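**Student:** got a structure for you, letters missing:
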């Protein structure tokens, strides 16, 4: 392998795996850190972790273990893949993990750029925008686990790490890769937040990153990296899965709630309430039986509005509520895959991590694009296809489209 990615959640991992694959770099996604060396022809490896909201020390140790494994596979550059909305808290985990990886790799300045313009995430004057709104006005300020209330990425990082924070403004980025690289070279011992508002900016940043040991960013940061290793875009083939299907949604984002409401109009649905899960009023077996008897792929969702989620968290505790829902989705995915369900569409980063763990996947083959940042995936060695969607990704008809692509590739 030449390029390694340490991803802090499962949807982010598949997001950047799609970016690299579409750019012509053979890519494989791994679930957790593999225990052994992989004899594989892939040129890029993406290690999927679930470290976005765990304790800082745990996130650092898991990320270092992933980095060490990727280095052992021959990788010369590591990307720390974070969410394009910079999901984190003032304690971390983006700053501490970046600092630890930089120390391990001997890197004294690190590019930081969460921009993903295709999905409306842009960085300008060090501030992160979602569409035409600042991050803290985009709905992300209500995220149940990582409420983002400050759009200035420089300030967010400064609260997370002792490293100095530098900035490359768009005026410099617009002059191209050489200007960006020159600016970075003057920023020793700093994390360097770089503005990016369109595709061309990310290609230039990718070129400026050539030879650097570590880059931190969203999937957009990977757009220009494969060409540094001599790769160009290639066509893909996909053998889909045509069996039973289900849609599982645990995201509370505005986009996902809209997708849920649309899909409920055309398919059977069941809402999962946190109090019913915590108080053990749900029957897993009954849910499985209900799912498999449906003629249309049903929707099982826990995608309440932020006020309802907050009320449940106050009643039962944030950690208890989150763990209960994730455990349910993990157990449900495991049971459904064992009954012959071959297509699972998942909305939400934490939910995706639970589902992947539930079906005991170890590797994921990257297939065609469903939506920006969301590929079709095939669980290695099994007739099970997945779509793992970050909460805010995809259009209103995402669920219908994902089911079709998982089946036919188009």
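**Tutor:** Sure thing, it's come through. Keep in mind that what you see is a predicted model, and the values were worked out from it rather than measured.
**Student:** when you work out contacts or count neighbours from here on, use the C-alpha atoms and nothing else.
**Tutor:** Will do.
**Student:** and the helices in the stretch 251-400 of the chain, which stretches?
**Tutor:** 254-264, 274-278, 284-292, 306-316, 318-338, 349-358, 398-408 (DSSP state H, counting those that start in this stretch).
**Student:** who touches the closest residue to residue 358 other than its chain neighbours in this structure?
**Tutor:** Among residues not flanking residue 358 along the chain, residue 330 sits closest, at 4.2 Å (Cα to Cα, 6 or more residues apart in numbering). Counting by Cα atoms under 8 Å, 6 or more residues apart in numbering, residue 330 touches 351, 354-359.
**Student:** filter those to the buried ones?
**Tutor:** Buried members of these, counted by 16 or more other Cα atoms under 10 Å: 351, 354-359.
**Student:** now distance to residue 222 too, for those, in TSV please.
**Tutor:** Output for the buried ones among the contacts of residue 330, formatted as TSV (distance: Cα to Cα, whole Å):
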residue	distance to residue 222
351	24
354	26
355	26
356	23
357	26
358	29
359	28
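**Student:** and the two most separated of those residues?
**Tutor:** Spatially, the most separated pair among the buried ones among the contacts of residue 330 is 351 and 359, at 12.4 Å (Cα to Cα).
**Student:** any idea how far the residue nearest to residue 358 lies from residue 234?
**Tutor:** As judged by Cα to Cα, to the nearest Å, residue 330 and residue 234 stand 34 Å apart.
**Student:** now residue 232. Nearest residue, chain neighbours left out?
**Tutor:** residue 24 (4.8 Å).
**Student:** now do the contacts for that neighbour.
**Tutor:** 226, 231-234.
**Student:** one more time with 7 Å
**Tutor:** 231-234 (Cα atoms under 7 Å, 6 or more residues apart in numbering).
**Student:** mind putting the helices of the stretch 251-400 of the chain into CSV with distance to residue 193?
**Tutor:** Output for those, formatted as CSV (distance: least, Cα to Cα, whole Å):
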stretch, distance to residue 193
helix 254-264, 27
helix 274-278, 38
helix 284-292, 46
helix 306-316, 30
helix 318-338, 31
helix 349-358, 24
helix 398-408, 32
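**Student:** so who does the nearest residue in space to residue 392 that is not next to it in sequence touch?
**Tutor:** Closest residue in space to residue 392, ignoring its immediate chain neighbours: residue 255 at 5.0 Å, by Cα to Cα, 6+ apart. Residues in contact with residue 255 (Cα under 7 Å, 6+ apart) are 391-393.
**Student:** give me that answer again for 8 Å
**Tutor:** Neighbours of residue 255 in contact, by Cα under 8 Å, 6+ apart: 391-396.
**Student:** closest one to residue 407 out of those, please.
**Tutor:** Closest to residue 407, out of all of the contacts of residue 255 and judged by Cα to Cα, is residue 394, at 17.9 Å.
**Student:** pull the number of nearby residues for that closest one.
**Tutor:** Per other Cα atoms under 10 Å, the neighbour tally for residue 394 reads 22.
**Student:** ok, and here's another one to check against it:
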């Protein structure tokens, strides 16, 4: 596939649509697959693709699972012959030694790719993610916080961030040597930044972080990585980063004349009804639920504590289905949710029931996600609704397979990192359905309302 500019693997579904969105906003034709594609399949069904991604789940994998799951994916992406293969991580660097280990992913990649070092591009200013002197800062609803003081990431249930220095954080996941090209150097421009990157590697760094604070920095760092690791190389190179790397590459490609297209999106018309399926406990998602309720949505709580107990599961499952279906039959839009913010009492109650119930699920999170996927499928089978929204990275990873989705493309860039997508499904009912896949911390407070009401403008 000589025409491909980039191949990428996203460590969760919403992170993957975030990466696709960043490229689509620059007119770069991008297709996101749920399983690794081969060249023949891409050329047959998506012949105009400039970039190809795979939506994965490694953010929730143990290192042992990654050892089994990632090598065949990386080998498949390398076989597409794109100059760069990008391991797309969460914009807040979600990871820990025992779950979503980025260091382990780098270790696996070094057995497949021939980089002299792995560049790490974590900054994503369009999403409010900044890296300065190796430390990450991230926006929340009301302010920008150092990552270890961020209201959500500080208390994240799976990967709490107690360190903002990304080198120190990653050092708990790998013993590879690390270096940094800091913001003062990046401020000097492309040539000085590239020189510093080369020198840092020459001095022994196996992993090199690049700072980024604004769009000018992105253009510089994108150009440095492209010119050093992507352009005119015989073998694909491996890069780690958030969707900020896609923004950086696209910006540099436009400036360098490698890509010269104006993105075109048909306006987003309103729909009469929308189903929102939320598995996110973030404060921002809670605010989005409140805004939807204020705008006339009917709220349906999914009783997760009873759902995970075999003795009460059937009743909880049917109650959520009937409550949602009744609201839809009345003509309402519906937001189904498992939690209303990180301090929702249902979270602790679900944990307690998981400890006390007889034969609870082995993995509560996966079980609830699968239940949400099955519930959404049942509701769609009973209605003619053709636009839905799913909130929460892990939830999206369970819902899309439930709808037999095998590929996604951007339909409308509704909010940075949270596009409305067109789904390609193996089941006719769901093929062509419009689906917004939103990470817990992304989108404005009116995001669910905008998905329903449509818009002519994109941010």
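**Tutor:** Noted; the coordinates are in hand. Just so it is clear, the structure is predicted and the values come from calculations on it, not from any experiment.
**Student:** which of the contacts of residue 24 of the first structure are retained in the second structure?
**Tutor:** Mapping those onto the second structure (both residues aligned by TM-score structural alignment, their matches' Cα atoms under 7 Å) leaves 233-234 still in contact.
**Student:** buried ones only from the contacts of residue 24 of the first structure, please, as a PyMOL command.
**Tutor:** Buried residues among the contacts of residue 24 of the first structure (16+ other Cα under 10 Å), as a PyMOL selection:
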select buried, resi 231
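**Student:** re the thing from before, now for the contacts of residue 255 of the first structure, which pair is the farthest apart?
**Tutor:** Across those (Cα to Cα), the longest gap, 12.2 Å, separates 391 and 396.
**Student:** which of these two has more neighbours?
**Tutor:** residue 391 (23 against 17).
**Student:** surely the more buried one touches residue 252?
**Tutor:** Yes. Using Cα atoms under 8 Å, residue 391 of the first structure makes contact with residue 252 at a distance of 7.1 Å.
**Student:** and for those two, which residues touch both?
**Tutor:** residue 348.
**Student:** before we move on, back to that, tell me the most buried of the helices of the stretch 251-400 of the first structure?
**Tutor:** helix 349-358 (a mean of 25; mean count of other Cα atoms under 10 Å).
**Student:** mean shift of that one relative to the second structure?
**Tutor:** By mean Cα distance after the TM-score superposition for the first structure, the fitted helix 349-358 of the first structure averages 1.0 Å away from its aligned residues in the second structure.
**Student:** okay, that helix sits on what stretch of the second structure?
**Tutor:** Per the alignment by TM-score structural alignment, helix 349-358 of the first structure matches residues 393-402 in the second structure.
**Student:** the residue lying closest to residue 271 of the second structure once chain neighbours are set aside and residue 339 of the second structure, how far apart?
**Tutor:** Excluding the flanking residues, the one nearest residue 271 of the second structure by Cα to Cα, 6+ apart is residue 452, at 5.6 Å. Using Cα to Cα, residue 452 of the second structure is found at 21 Å from residue 339 of the second structure.
**Student:** residue 31 of the second structure now?
**Tutor:** 32 Å.
**Student:** what's the most distant pair in the contacts of residue 24 of the first structure?
**Tutor:** 231 and 234 (8.9 Å).
**Student:** centre of the chain to stretch 315-333 of the second structure, how far?
**Tutor:** 29 Å (Cα atoms, centre = their mean, to the nearest Å).
**Student:** any chance you could list what contacts it?
**Tutor:** Against stretch 315-333 of the second structure from outside (Cα under 8 Å, 6+ apart): 272-275, 296-298, 300-304, 306-307, 334, 336, 375, 378-379.
**Student:** at 6 Å what do you get?
**Tutor:** The list of residues contacting stretch 315-333 of the second structure from outside it, by Cα atoms under 6 Å, 6 or more residues apart in numbering, reads 273-275, 297, 302, 306-307.
**Student:** compare the helices of the stretch 251-400 of the first structure and give me the one nearest residue 143 of the first structure.
**Tutor:** Among these, helix 306-316 sits nearest to residue 143 of the first structure (Cα to Cα), with 7.4 Å.
**Student:** quick one, the closest one and helix 254-264 angle?
**Tutor:** 100 degrees (axes from the mean of the first three to the mean of the last three Cα atoms, to 10 degrees).
**Student:** just give the nearest non-adjacent residue to the corresponding residue of the first structure for residue 339 of the second structure, would you?
**Tutor:** When the first structure is aligned by TM-score structural alignment, the residue opposite residue 339 of the second structure is residue 303. Spatial nearest neighbour of residue 303 of the first structure, chain neighbours left out: residue 252 (4.5 Å); criterion: Cα to Cα, 6+ apart.
**Student:** quick one: the strand ranked longest in the first structure to the second structure mean distance?
**Tutor:** In the first structure, assigned by DSSP state E, the strand with the most residues is strand 363-371. Here strand 363-371 of the first structure, set against the second structure after superposition, deviates by a mean of 1.2 Å using mean Cα distance after the TM-score superposition for the first structure.
**Student:** quick check: which helices or strands does that strand pack against?
**Tutor:** Applying 3 or more Cα pairs under 6 Å, 6 or more residues apart in numbering; DSSP states H and E, one finds that strand 363-371 of the first structure contacts strand 27-31, strand 374-379.
**Student:** now do it: everything it contacts.
**Tutor:** 28-31, 375-380, 394, 402.
**Student:** alignment lookup: residue 57 of the second structure to the first structure.
**Tutor:** Residue 57 of the second structure maps onto residue 50 in the first structure, by TM-score structural alignment.
**Student:** how many residues are close by the residue nearest to its match when sequence neighbours are not counted?
**Tutor:** For residue 50 of the first structure, the nearest residue in space outside its immediate sequence neighbours is residue 9; the separation is 4.6 Å by Cα to Cα, 6+ apart. Residues near residue 9 of the first structure, counting by other Cα under 10 Å, number 24.
**Student:** from residue 154 of the first structure, how far out is residue 9 of the first structure?
**Tutor:** 22 Å.
**Student:** do residue 224 of the first structure as well
**Tutor:** 23 Å.
**Student:** pull the number of nearby residues for residue 53 of the first structure.
**Tutor:** There are 18 residues near residue 53 of the first structure, going by other Cα under 10 Å.
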